[in-house]
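Participant: Structure here, sequence nowhere to be found:
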């Protein structure tokens, strides 16, 4: 046995390991444990050599041993290594005595899994390191080596490799995953042909690369993620460059002035239109405050406006103001200003300004024209009022010189109507709005004037006036005034005869946005029978009916107890200038 052990001589890792067939030539015996930690190529250095296991027991003929440095054979001397028989399946089995031999001890001492595979591609032996495949690893002996590979494709490839090694006797290496479920190990599998007497086997050594494989997979995953991230960032950068280029083209080809400033109001960028508009070169404006271009009369208000926007962090505002170009021309601009933010901090503003000088000039002309028309309208209303008052005075004078009472009544009725129309023009003349008058003020003044215009008997009549604060146009106010005048005149004449007293109520209220109600009621003696203004034979009541139709009014007379007139109406359409 000592002779067998001394067959192997292991050198340090930095040297090559060689086999020597001559026993006792080396003074330092070698233990199989010295192989622990060695790579497969170190343990069996000649990759293309078949390992020949021969019997070198005492009494054998040394001359029959192959030379130790033969080109194709590395000789290992064993005693009683082989205990063999041929099973019914044709598989070759090794007895337990193999683990007591130098080869067995060497295989058991290896820190890696080792198998011996027979020519039927079945496992003939497995060392104890194969426990990594499971505690019952010994059950795999006699089974196909390919059965312990995880992938079907790799199983087929492993079987082909074993057969190839049997034929070529050349070393082959295969990377694959193997194991007994649920355990799986990724390994580098080395197949090496060996000869045991007349039998050939394939010695299979498996280096566990699971950790390395996991690290490789992690690195691949990391590299893939890194590559994906780099690709994404490059795509984002390309899109950003493209977006900036599109934005630059839009800004530089815009018809409006576009500029940006920093948070202190200093120009950082101006597009060509802004430079052409101001008349300055870019180097004359960049870095200078924007308010240097503002017209001196408006500097304070503009600074206040934009300071307020930044203080209140208003995202966007619109403001109009004049600037002074380099050549001294005043240009009105209307600009939208948007805050620029970075990390919630204001870094400046971006403005889009449009030249509105022509619009401003047109607006000033329109204002001047409207002012002229306003003055003209006031003068017209004033003159109409004066003319109506002259006519009213003539009617009054004429009534004083007429003896017939019927004629006096006609003149006074006409005079009342004229005063109602004159009062409308007077209110319009004194109103801030020439298009409408406050109907509450107009009705109150009109009713008081009409009652005071009658004879002394009206002193006993009390007035109850309630009118909502509503504005009516001239086209609505005059019909309302005429209707009230006619009905109050009728009340004074027929409701309170011979100086009787009582109460007259006048109500005008808004029912809806476009719907109103007028109610005139008295508690006089009333009128017998049904009253229909359109066929009453009275000019005054016919006027009431005509103006009610003009206002699309629904008229109702109630004479059951006293006399009550009510009308629901709409405002008359305003007639424009023709």
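Facilitator: That came through fine. Values in this document were obtained by computation on a predicted structure and should not be read as measured data.
Participant: rest of the way, CA atoms for contacts and neighbours
Facilitator: Will do.
Participant: Other residues contacting stretch 396-407?
Facilitator: Here stretch 396-407 makes contact (C-alpha atoms under 8 Å, 6 or more residues apart in numbering) with 408, 411, 412, 415.
Participant: Pull out the buried positions in stretch 157-170.
Facilitator: Buried residues in stretch 157-170, counted by 16 or more other C-alpha atoms under 10 Å: 157, 158, 159, 161, 162, 163, 165, 166, 169.
Participant: Mind putting these into JSON lines with secondary structure?
Facilitator: Formatted as JSON lines, those follow (DSSP: H, G, I helix; E, B strand; the rest coil):
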{"residue": "157", "secondary structure": "helix"}
{"residue": "158", "secondary structure": "helix"}
{"residue": "159", "secondary structure": "helix"}
{"residue": "161", "secondary structure": "helix"}
{"residue": "162", "secondary structure": "helix"}
{"residue": "163", "secondary structure": "helix"}
{"residue": "165", "secondary structure": "helix"}
{"residue": "166", "secondary structure": "helix"}
{"residue": "169", "secondary structure": "coil"}
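Participant: for comparison:
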């Protein structure tokens, strides 16, 4: 519950009856929150029944006493200064907005509270009406929710870690199998499979290491992917350079896995086929996101280009078929340009 939101001072004119004081006292007495009327010097002049229940004091134990007796000792010293500061510029508002407030019971126990302050004035006498709500149950529920979220985050992080480990085992098994395969075509197929498995493992590794285990920093992933592929194909970086221009884009796991596999296929294809026979050149990898949250992945190279008879959508190569299927999976579009540089552009909208 929020306090101090009446937006106007309370005066005697607010109670148009023959006995305004009695009506005011009745309103205070039966209020669902602890209500304490405080004088300008901080003395408690009126308390209601709920105050007795919440704080554990009898009414006559509170009347005439300083309000600081209900303030925990560690905050008591500075409280008179805060009270005077409020009296200099009184206005209806919550007390200590944005801070955790605590009150002190008769038995010495502390409990969290919300306090609304309302100045009351009859022209000569100035008082403060404090509405105090015990929020112990709400705080307890919030702590339970926070603890549950932490436990789920820990569990999810461990799941990503285990998935990553299992994928690395699969990658290692495929890599071992590759070394014993004599047929060149079969070996290349196994290497491609290794790279695909590793790209998925890297995504789960990114999630495991990230503070936000629900999102993948795709720029970091791409940098890691590029380094891995350069090592896999033993690329001479003085001959083939890979330039990256990667915007900060965060993707969910459902988006990052297919998008990561697409990036893997495109970069792999450029490294394997773009620069045969010692040819030199450059591969450019870039990402960006516009105001409509459309993410664009662009991979281009100035190598030998696609075959003369290449027609988008009709290729029987597994890599390009996989790219088309994955682009469709995330609701994206694939555009291929073969004039000059060979350029692949994947667009998709986050959250689609």
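Facilitator: Thanks, I have it. These figures come from a predicted structure and were not determined experimentally.
Participant: still on that earlier bit, closest to residue 393 of structure 1 among the buried residues of stretch 157-170 of structure 1?
Facilitator: residue 157 (129.4 Å; C-alpha to C-alpha).
Participant: distance of the closest one from residue 222 of structure 1?
Facilitator: 30 Å (C-alpha to C-alpha, to the nearest Å).
Participant: Near the aligned residue in structure 2 for residue 432 of structure 1, how many other residues are there?
Facilitator: For residue 432 of structure 1, the aligned position in structure 2 is residue 211, judged by TM-score structural alignment. Neighbour count for residue 211 of structure 2, taken as other C-alpha atoms under 10 Å: 12.
Participant: Equivalent analysis for residue 413 of structure 1, please.
Facilitator: By other C-alpha under 10 Å, 19 other residues sit near residue 413 of structure 1.
Participant: Show me what it aligns to in structure 2.
Facilitator: Applying TM-score structural alignment, one finds that residue 413 of structure 1 aligns to residue 192 in structure 2.
Participant: what sits against its match?
Facilitator: So residue 192 of structure 2 contacts nothing (C-alpha under 8 Å, 6+ apart).
Participant: would you say it is within a helix?
Facilitator: Yes. Assessed by three-state DSSP, residue 192 of structure 2 belongs to a helix.
Participant: Which among the contacts of stretch 396-407 of structure 1 count as buried?
Facilitator: 408, 411, 412, 415.
Participant: Between those residues, which sits nearest residue 326 of structure 1?
Facilitator: Looking across those and measuring by C-alpha to C-alpha, the closest to residue 326 of structure 1 is residue 415, at 68.1 Å.
Participant: for that closest one, what are its contacts?
Facilitator: 391, 392, 395, 396.
Participant: And for the second one, the neighbour number?
Facilitator: To tie it back to what came earlier, the one meant is residue 392 of structure 1. The burial count for residue 392 of structure 1: 21, using other C-alpha under 10 Å.
Participant: Need the counterpart of residue 174 of structure 2 in structure 1.
Facilitator: Mapped onto structure 1 by TM-score structural alignment, residue 174 of structure 2 lines up with residue 395.
Participant: Now that match: which helix or strand?
Facilitator: Element membership for residue 395 of structure 1 (DSSP states H and E) is helix 357-400.
Participant: For that helix, what is the distance to the chain centroid?
Facilitator: Computed by C-alpha atoms, centre = their mean, to the nearest Å, the separation of helix 357-400 of structure 1 from the middle of its chain amounts to 58 Å.
Participant: just stretch 240-258 of structure 1 next, same as before
Facilitator: Computed by C-alpha atoms, centre = their mean, the chain-centroid distance of stretch 240-258 of structure 1 equals 22 Å.
Participant: Can you give me the buried ones in that stretch?
Facilitator: 251, 252, 255, 256, 257, 258.
Participant: Repeat that for stretch 156-167 of structure 2.
Facilitator: Across stretch 156-167 of structure 2, burial judged by 16+ other C-alpha under 10 Å covers 156, 157, 160, 161, 162, 163, 164, 167.
Participant: Columns distance to residue 272 of structure 2 on top of those, output as CSV?
Facilitator: Below are the buried residues of stretch 156-167 of structure 2 laid out as CSV (distance: C-alpha to C-alpha, whole Å):
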residue, distance to residue 272 of structure 2
156, 36
157, 35
160, 30
161, 31
162, 31
163, 28
164, 26
167, 23
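Participant: Identify the farthest-apart pair in those.
Facilitator: Pairwise distances across these (C-alpha to C-alpha) peak at 16.4 Å, for the pair 156 and 167.
Participant: if I pick residue 306 of structure 2, what's in contact with it?
Facilitator: By C-alpha under 8 Å, 6+ apart, the residues touching residue 306 of structure 2 are 338, 342.
Participant: counterpart of residue 47 of structure 2 in structure 1?
Facilitator: Aligned by TM-score structural alignment, residue 47 of structure 2 pairs with residue 270 of structure 1.
Participant: What's the local residue count around that match?
Facilitator: Using other C-alpha under 10 Å as the criterion, residue 270 of structure 1 is surrounded by 21 other residues.
Participant: check which helix or strand covers the residue mapped onto residue 353 of structure 1 from structure 2.
Facilitator: Counting by TM-score structural alignment, residue 353 of structure 1 lines up with residue 132 in structure 2. Assigned by DSSP H and E, residue 132 of structure 2 belongs to strand 126-134.
Participant: Can you give the distance of that strand from its chain's centre?
Facilitator: 36 Å.
Participant: what's the mean distance for that strand versus structure 1?
Facilitator: Aligned to structure 1 and superposed, strand 126-134 of structure 2 gives a mean residue distance of 2.7 Å (mean C-alpha distance after the TM-score superposition for structure 1).
Participant: List of residues touching that strand?
Facilitator: If you take C-alpha under 8 Å, 6+ apart as the criterion, strand 126-134 of structure 2 is touched by 1, 3, 33-40, 54, 111-121.
Participant: Check stretch 203-220 of structure 1 too.
Facilitator: Against stretch 203-220 of structure 1 from outside (C-alpha under 8 Å, 6+ apart): 40, 112-117, 185-194.
Participant: Helices of structure 2, residue ranges please.
Facilitator: 20-29, 49-55, 59-62, 73-76, 79-88, 136-179, 184-209, 218-232, 253-273, 318-329 (DSSP state H).
Participant: could those go into CSV alongside distance to residue 348 of structure 2?
Facilitator: Below are these laid out as CSV (distance: least, C-alpha to C-alpha, whole Å):
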stretch, distance to residue 348 of structure 2
helix 20-29, 60
helix 49-55, 57
helix 59-62, 66
helix 73-76, 55
helix 79-88, 54
helix 136-179, 25
helix 184-209, 19
helix 218-232, 14
helix 253-273, 10
helix 318-329, 8
